[in-house]
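Student: Generate a structure from the sequence data that follows.
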Amino acid sequence: MYKTKIKNPILRGFNPDPNIIRVDDTYYLVVSSFEWLPGVRAYQSNDLVNWTHATDILTNQVNLQGNPLNCSIWAPQLSYSNGKFYLIYTDVKSTARPFKDSHNYLITATDITGPWSEPIYLNSSGFDPSLFHDVDGRKWLLNEIWDYRMTTGNKSAGIVLQEYKEEQEELIGPVYKIFDGTDLAKTEAPHIYLHEGYYYLITAEGGTGTGHTVTVCRSKSITGPYELDKRPLLTASDKPDSPLQCSGHGSLVETPKGKWYMAYLCTRPMNGAAILGRETAIQEVVWKDQWLRLETGGDGPASETIIETNEPIVQHFQTDFHDDFSGELLTEWNALRIMPDSSWCSTQVNPGYLRITSGESIQSLFDNHILAIRQKDFSFEAQTRVKFEPQTFNQMSGLTLFLNNQNYMYCYITWDETQGKVIRFLSSVDGEYELSEEMIPIKEDWITLKVVVSGPVGKFYYREDEKHPWQQVGMPQDMSTLAGGFTGNFVGIGTHDMDRKSGCFSEFDYFIYKGLDK
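Tutor: Prediction:
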């Protein structure tokens, strides 16, 4: 065996709430997708070191249109039993206090790439559902339970357990309250593992911010009572100098050689802002005195860790992306609350180019026609070449940095009544928009737009053809405005029309993203 040193996080950019399993010699890891579709990104690896994008599981099974900010698909959990994958996920429809409308569903497939079954509705009592397959063949659903009667802002009231009857496709029997949580509160993300006669309940507590912590309980009976390990398994709450912060939401996997590892989420703040969102890290855990401990002996996240491998392996991070639209859209693309399909984004209408038919405004929660990829590097360049012939000021198309409908930057082509076709710049910070007064007249059919991000600063550029130098659009932008919330920043292209919704279209020649992190 070889000991391979790797750097965390293993999945960079927006990859929160990781859940990891092993099927034979292949590891699978799924993450939350929130309002981006296709949903539930799944990665695979044969060594826990290098990961590839295997598929996105949720396609037409969900309707996210109109879902509020930071809602939609939370904390998926993947499991495998008797030749079948089981995916549990939450579709959150509202988080307005005091209630939380969170609906839990189950889908199954014999292959990670599908086809997946139609969703089976389970319950709505709380989020972060998890399915445990017991050795006696019974299946149990766990989830956080939300109690609107609590006077605290976060009303997570612990973890509940109920049997799931697969033949009937429904939950049966009593609901067991198996964990009330600790004083850290905000108890969520339950997973159960059976090891040497104990059922181990792993939860996330303290919220998904700086207080995030992994706690562990154990019981001889799955329904409890559970004994709390008073020592946290993982936290950065008391480690302000750690390069990995907000660490928590852990899940376990055992290798064929009997090693155990925990995947968990983390952030890498830059000047206090987690621009890349919540990412996925991994560390070895060991069993000691019938409790779980980090292999390092402490309880802190590690920016570097050791993975035991069968052969020498070099860790690689491939963040570059290039789509020349010569065929089907590459699978890296996501869209907001709607599937990226030929009804509005097609490479077939004019082969070799991507046509995006306009949708509602860039702030829409329904038909916002943006295609985007995750920002995976603190520093990067992205550019696209676009042809667009707007007829009114309400028609626009261009390049965007997009955290959510309240925080974005948009460099776009539009129309002005006095100057004709122009380039403009619009930004929004926490819902407060600012439209730059600058208007740049353009005459060419095709315009190239570019954004260059160097850590905390982003700059937008344009040029009409390769004979002309790049010209900056607007002022340098503060990238920290694209940090926060539950997601991470995306880099994308889009077309919008507030006159006739789908009254215009644009064509894109290519899209290139190049990571510049060392």
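Student: can we go C-alpha only for contacts and neighbour counts from here?
Tutor: Fine.
Student: what about the helices in this protein?
Tutor: Applying DSSP state H to the chain gives no helices.
Student: What's the local residue count around the nearest residue to I112 once chain neighbours are set aside?
Tutor: Distance criterion Cα to Cα, 6 or more residues apart in numbering; nearest residue to I112, sequence neighbours excluded, is F85 at 6.9 Å. By the other Cα atoms under 10 Å criterion, the neighbourhood of F85 contains 18 residues.
Student: what do you get for T319?
Tutor: In terms of burial, T319 registers 17 neighbours under the definition other Cα under 10 Å.
Student: so who does it touch?
Tutor: The contact partners of T319, taken as Cα atoms under 8 Å, 6 or more residues apart in numbering, are K376, D377, K514, G515.
Student: Quick check: chain neighbours aside, which residue is closest to the last one?
Tutor: To tie it back to what came earlier, the one meant is G515. Counting by Cα to Cα, 6+ apart, the residue nearest G515 is F380, at 4.5 Å.
Student: Now do the contacts for the one you found.
Tutor: V452, V453, S454, Y513, K514, G515, L516, D517.
Student: how does it look with 10 Å?
Tutor: With Cα atoms under 10 Å, 6 or more residues apart in numbering as the criterion, the residues that contact F380 are 319-320, 451-455, 458, 513-517.
Student: Identify the residues contacting the residue lying closest to Y261 once chain neighbours are set aside.
Tutor: Nearest residue to Y261, sequence neighbours excluded (Cα to Cα, 6+ apart): E284, at 4.2 Å. Under the criterion of Cα under 10 Å, 6+ apart, the contact partners of E284 comprise 252-254, 259-263, 293-296, 305-308.
Student: Is it correct that the residue nearest to I112 is in contact with L131?
Tutor: No: between F85 and L131 there is no contact under Cα atoms under 10 Å: 11.1 Å.
Student: between the two, what contacts are shared?
Tutor: Both F85 and L131 are contacted by L78, S79, under the criterion Cα under 10 Å, 6+ apart.
Student: ok so, going back, looking at neighbours, which among the contacts of T319 is most surrounded?
Tutor: Neighbour counts for those were taken using other Cα under 10 Å; the highest belongs to K376, with 29 neighbours.
Student: Before we compare anything, build this one as well:
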Amino acid sequence: MENITNPILPGFNPDPSILRVGDNYYIATSTFEWFPGVQIHHSRDLVNWQLLPAALTRKAQIDMVGNIDSGGVWAPCLSYDDGVFYLIYTDVKSRKGAFKDAHNYLVTATDIEGPWSDPLYLNSSGFDPSLFHDSDGTKWLLNMIWDFRKGKASFAGIALQEYSPERRQLVGKVYNIFKGTDLGITEAPHIYKRNGYYYLMTAEGGTWYTHAVTMARASSLTGPYEVDPTNPILTSDQLDQQKLQKSGHGSLVETQDGQWYMAHLCARPIIDKKCILGRETALQKCYWTDDGWLRVEGGPFPQAQVDSPKIPISPVHHENDYDDFSGTDLKRYWNSLRQPFSETWISLSDRPGHLRLKGRESMQSTHHQSLLARRLTTLHLVVETAVDFEPDTFQQMSGLILYYDTADYVYLRISHDERLGKCIGIIESTHGQYNEPLESDIHIPGGLTYLRAEIENSHVQFFVSTHDTAWTKVGTSLDISHLSDDDADYIRFTGAFVGICAQDLSGQAKAADFAYFNYQPAQ
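Tutor: Model prediction:
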């Protein structure tokens, strides 16, 4: 029997919602401004996880063009009833200041791999929605309530309202069923029914190092809810930064043989409490006490190694980390910013055996970037690509990028200089401050240009090669610790990505053709 090794979903995979249907387990996670929306992973043993097609793949389902950084898809909830999968999610349009424009939607599918329906709008009273299917057939939407008023607690409780599948809308009274514990910042509600009790699991303490999972219960769905006397049932040991941190936002699943597990988000600090990989997903084994409360085995702190259930091990297939762009469809691990993949800016067919990116807006744009990236899942790796790109002006750029958001990225880019001609250099943005770390760009010849990034913990070293020449360093090792949730002076929620991109600020849509992309984690 293999152990479960945490995190089970490394890299940016926060806010897990776990579900079992028969012998199959699914986890849905937040994707924020990255497209497609809502990653879904599948397992048959809770040890090995495979990425399935994402749920939100069309602009009709999620239109994020213009969404703020760390907006977009927050905290999806995956559930199942009578042959139908239900997915609830929030599209956050604004989040800074007093107000949060957070719209909650429902999509459904009869197959976990889709197609998923067009969205049904539910409400905008707060984020972290979930859908509870009661044993009497009724369905109930929960979400935290956001209160913008001065002098009020922003996290104002947990709303509960019935959802009518027949009328396809929320109906009846809105109940505020739980105001939270002294930890505060009460969010991420999930309800589970067991032995005559309704159990309300919430996240509290903020999605930071004080993050936690708390539990309350009631004999009636609308309450009153009794708080677990030993809360929090899960949190992190802040005195040991080598262990999983930021643990919270839990979701429960019961195995076929009656064992219980909690999926929760966590993070791994690299340096100075900076988690470059973002918030990840872990699993903890749980049990119920004789007096009917849930406990985490070995808790309340999360474990890196957890006993797996007594289920046969079921290996999964993972897509090759070397992509030669020879297929007709992109591999599932690829993502774009805020928008679907479209022939207007990306193509596998314009030049067979290559991926073509047509240059559009800058790395600062929240609208129409031509950027293709995948999550960093480790900080011990080498990334390589090769690009055929012949710019005519400094306004045309293409290359290899490490990207957090519009304010923080490090970019090895090819461009054009009036004196040098085709050249290579580095662009760095730290907290929105633009910089060019090299004293001057470096001339490179025409034709295919090979680009390489060697990432080790909180630093990256870039390299370039042309015409099969040896790798040459470009600049010195750069600090990438600012590519993290923790480095900015405001709250943000995503993780670091690595990928390829093209910009053409002249409006000519200059194309860059990439021959391959190789993501090589250290062995």
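Student: Got a TM-score for the two of them?
Tutor: Taking TM-score structural alignment, normalised by the length of structure 1 as the basis, the two superposed chains have a TM-score of 0.96; 510 aligned residues with a Cα RMSD of 1.5 Å.
Student: re earlier: from the contacts of F380 of structure 1, which is closest to L329 of structure 1?
Tutor: Y513 (15.0 Å; Cα to Cα).
Student: Excluding chain neighbours, what is closest to that closest one?
Tutor: In space, and not counting its chain neighbours, Y513 of structure 1 is closest to A382: 4.3 Å by Cα to Cα, 6+ apart.
Student: Relative to M339 of structure 1, how far out is the one you found?
Tutor: For A382 of structure 1, the distance to M339 of structure 1 under the criterion Cα to Cα, to the nearest Å works out to 23 Å.
Student: same question, A109 of structure 1
Tutor: A109 of structure 1 sits 20 Å away from M339 of structure 1 when distances are taken as Cα to Cα.
Student: Going by how many neighbours each has, rank these two and give me the top one.
Tutor: Taking A109 of structure 1 and M339 together and counting by other Cα under 10 Å, M339 has the greater number of neighbours (23 against 16).
Student: dump the residue contacts of the closest residue to the more buried one other than its chain neighbours.
Tutor: When the adjacent residues along the chain are set aside, M339 of structure 1 lies closest to L37, with 5.5 Å between them (Cα to Cα, 6+ apart). L37 of structure 1 sits next to 56-60, 62-64, 73, 333-340, 371 when contact means Cα under 10 Å, 6+ apart.
Student: Kindly report the same for I185 of structure 2.
Tutor: Contacts were defined as Cα under 10 Å, 6+ apart; by that measure I185 of structure 2 touches 144, 153-157, 179, 202-207, 211.
Student: could those go into a markdown table alongside neighbour count?
Tutor: What follows is the contacts of I185 of structure 2, written out as a markdown table (neighbours: other Cα atoms under 10 Å):
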| residue | neighbour count |
| --- | --- |
| M144 | 27 |
| A153 | 15 |
| S154 | 18 |
| F155 | 19 |
| A156 | 21 |
| G157 | 24 |
| K179 | 19 |
| T202 | 27 |
| A203 | 31 |
| E204 | 27 |
| G205 | 22 |
| G206 | 17 |
| T207 | 22 |
| H211 | 24 |
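Student: Let me know the closest of those to R413 of structure 2.
Tutor: Minimum separation from R413 of structure 2 among the contacts of I185 of structure 2 (Cα to Cα) is found for T207, which lies at 34.3 Å.
Student: My read is that that closest one contacts G248, right?
Tutor: Yes: between T207 of structure 2 and G248 there is a contact at 7.3 Å, judged by Cα under 10 Å.
Student: Give the residues shared as contacts by those two.
Tutor: Counting by Cα under 10 Å, 6+ apart, the common neighbours of T207 of structure 2 and G248 are D15, L265, C266.
Student: Give the full set of residues in contact with the aligned residue in structure 1 for the first one.
Tutor: Translated: D15 of structure 2. Matched across to structure 1, D15 of structure 2 falls on D17, judged by TM-score structural alignment. Residues counted as contacts of D17 of structure 1 (Cα under 10 Å, 6+ apart) are 29-33, 74-77, 128, 189, 208, 248-251, 263-266, 278-280.
Student: residue furthest from the geometric center of structure 2?
Tutor: What lies farthest from the middle of structure 2 is R419; by Cα atoms, centre = their mean that is 42.3 Å.
Student: What's the separation between the alignment partner in structure 1 of I442 of structure 2 and E381 of structure 1?
Tutor: Using TM-score structural alignment, the partner of I442 of structure 2 in structure 1 is I440. Between I440 of structure 1 and E381 of structure 1 the distance, using Cα to Cα, works out to 22 Å.
Student: show me where the stretch 301-450 of structure 2 has strands.
Tutor: With DSSP state E, counting those that start in this stretch applied, the stretch 301-450 of structure 2 shows strands at 305-307, 322-323, 336-337, 346-347, 355-358, 370-375, 380-388, 396-405, 408-417, 421-430, 433-435, 442-443, 448-456, listed in chain order.
Student: related to what we said a few turns ago, and the match of D15 of structure 2, how close does it get to V49 of structure 1?
Tutor: Going from D17 of structure 1 to V49 of structure 1 by Cα to Cα gives 18 Å.
Student: number of nearby residues for T210 of structure 2?
Tutor: If you count neighbours by other Cα under 10 Å, T210 of structure 2 ends up with 17.
Student: so it touches G248, yeah?
Tutor: Yes: assessed by Cα under 10 Å, T210 of structure 2 is found in contact with G248 at 8.8 Å.
Student: shared neighbours of the two, which are they?
Tutor: Contact with both T210 of structure 2 and G248 is made by residues E204, T235, S236, according to Cα under 10 Å, 6+ apart.
Student: Present those as a markdown table; the columns should include distance to T430 of structure 2.
Tutor: A markdown table is the format used below for the shared contacts of T210 and G248 of structure 2 (distance: Cα to Cα, whole Å):
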| residue | distance to T430 of structure 2 |
| --- | --- |
| E204 | 30 |
| T235 | 31 |
| S236 | 29 |
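Student: Show only the entries of these found in strands.
Tutor: When strands are assigned by DSSP state E, the members of these inside them are E204, T235.
Student: rewinding a little: okay, the strands of the stretch 301-450 of structure 2, which one's buried deepest?
Tutor: strand 396-405 (a mean of 27; mean count of other Cα atoms under 10 Å).
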